[in-house]
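[1] Would you be able to build a 3D model of this:
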Amino acid sequence: MRFVRFWRTALALFLGLTFFTSGMAKLYYQHQFWGWIGPVWLAEKLQPFQLGLYVAFVAASQIVTGFLLITRRFWLLGAVFLVPMLANILFVTISLQWAGTPYVVSVLLSMNVALLLSEYRRLRVLWSEAAYVPPPTQPVRTIKGHIVWGTGLLLTLSAVPVSYVALPLSYWLALGGIVLAWCSPFADSYSLSRLKTTTS
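    Prediction:
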């Protein structure tokens, strides 16, 4: 069971970092954001076909989906979102006849499917009547925790326009947003402890 949790977390973080950095690199000032998967110049390449806005939408979706996977709070939702995104990217790269890229995307899609299969008990409610019963060890989520996580997402997204004005500050905003979202479980714990105190 620990092994399953380990490789599931590793897959989620890898896919999250892959698409988070890919989206940021496409939208950042002069593409000055690290990312191993590209191309960062996709908007410029497709602009003559009036597809610049489409590329910006895909990049923003990659940022949000990657953020969902990295910060772990809503990682399963991020994995679900990643399926149509990867399928879209796969067929675009096949249509444009990019050598090698469809194979890379196919591997990433297979990894994402494996990630989803690891949580089939939670997802089977989509096609069966079997109810999902969460384990007693599953952490309780609170409104305060959601607010902290959402604030982290907004901070991270704000890094993109800030990069055109103050590039070093934008990196701190991106990192700070991720760290803040990672701290959302502490906000959950604090809210629950305050609730127990007031009810006792």
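[2] contacts, neighbours, all on C-alpha from now
    Noted.
[3] quick one: residue 37 from residue 77, how far?
    Distance, residue 37 to residue 77, by C-alpha to C-alpha, to the nearest Å: 22 Å.
[4] To compare against the first, here's the next sequence to fold:
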Amino acid sequence: MINQLFQKKLSYFLIQGISIFLGFTFWGAGMAKLFHEHQFFGWIGPVWLIDELEPYGLGFYGRFIAYSQIVIGYLLVTTRYKLLGSIMMIPLIGNILMVTISLDWRGTPFVLGFLMLLNLILLWQYRDFFRPIIDEGRSNYNVKARFLRTGNGHLVWLAGLSLQLIAIQVSYINWIAACSVVLLGLLLSALSFYLDKKNGVDTPLNTQKL
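    Next up, the predicted model:
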């Protein structure tokens, strides 16, 4: 019994860790591309992707990738919408992979392959949640009732995401203020879990099968 509980906890923290790692990787990469002089924390690049694509008339496409990285990465780094984020991660990595292959960037495809593997591990963990998608809404799960009970949590989380986008503009005025806005957004998104608990709703983190 104790061994099973330990394995369950270990699996839980492993999935949480993968989600946060993937989320920080792509969220940080997107923010670094758009922050003033690319002054943001992140380990994967290139931060100058937009400048690299400009000569080909693809600067707007580069910005699209950056904003996609922010939104999808934020879904994962905050761990609230891991399933949605990991599903959206597949076409995102596919788009980035095509860019790197087209520009003949050696090594980057292998990094993306590793990140895709982690993402597939995350998706496999949530395989049971695909039933409502396959059945196109014919599941007995009352989505509307749950959404009404977690509405405040969703809105607070969305406010946190909005602050990330606002921080990009603030970075052109003051870097410290921009980082403060980023941290405030993360704090708001963390608060969304508290609101769910206050409304008596178990999050997917508590109800998932591990």
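[5] After superposition, what's the TM-score here?
    The TM-score (TM-score structural alignment, normalised by the length of the first structure) is 0.87; 189 aligned residues with a C-alpha RMSD of 2.3 Å.
[6] what residue of the first structure takes the place of residue 82 of the second structure?
    Counting by TM-score structural alignment, residue 82 of the second structure corresponds to residue 75 in the first structure.
[7] Tell me where the longest helix sits in the first structure.
    Longest helix in the first structure by number of residues (criterion: DSSP state H): helix 2-27.
[8] Show me what that one packs onto, helices and strands only.
    Applying 3 or more C-alpha pairs under 8 Å, 6 or more residues apart in numbering; DSSP states H and E, one finds that helix 2-27 of the first structure makes contact with helix 52-71, helix 101-117.
[9] So for the second structure, the centremost residue is which one?
    When C-alpha atoms, centre = their mean is applied to the second structure, the residue found nearest the centroid is residue 73 (2.5 Å).
[10] That residue reaches residue 25, doesn't it?
    Yes - counting by C-alpha atoms under 8 Å, residue 73 of the second structure touches residue 25, with 7.1 Å between them.
[11] Map the residue nearest to the centre of the second structure onto the first structure.
    Residue 73 of the second structure maps onto residue 66 in the first structure, by TM-score structural alignment.
[12] now do residue 108 of the second structure
    Using TM-score structural alignment as the criterion, residue 108 of the second structure maps onto residue 101 of the first structure.
[13] For that match, which non-adjacent residue is closest in space?
    residue 93 (6.6 Å; C-alpha to C-alpha, 6 or more residues apart in numbering).
[14] so the one you found touches residue 104, yeah?
    No - Residue 93 of the first structure is beyond contact range of residue 104, at 10.4 Å (criterion: C-alpha under 8 Å).
[15] Those two - which one has more neighbours?
    It is residue 93, of residue 93 of the first structure and residue 104, that has more neighbours when counted by other C-alpha atoms under 10 Å, with 16 against 12.
[16] still on that earlier bit, reformat the helices and strands packed on helix 2-27 of the first structure as a markdown table; add distance to residue 43 of the first structure.
    Below are these laid out as a markdown table (distance: least, C-alpha to C-alpha, whole Å):
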| stretch | distance to residue 43 of the first structure |
| --- | --- |
| helix 52-71 | 5 |
| helix 101-117 | 17 |
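[17] Ok, which of the ones you listed comes nearest residue 147 of the first structure?
    With C-alpha to C-alpha as the criterion, residue 147 of the first structure lies closest to helix 52-71 of those, at 13.7 Å.
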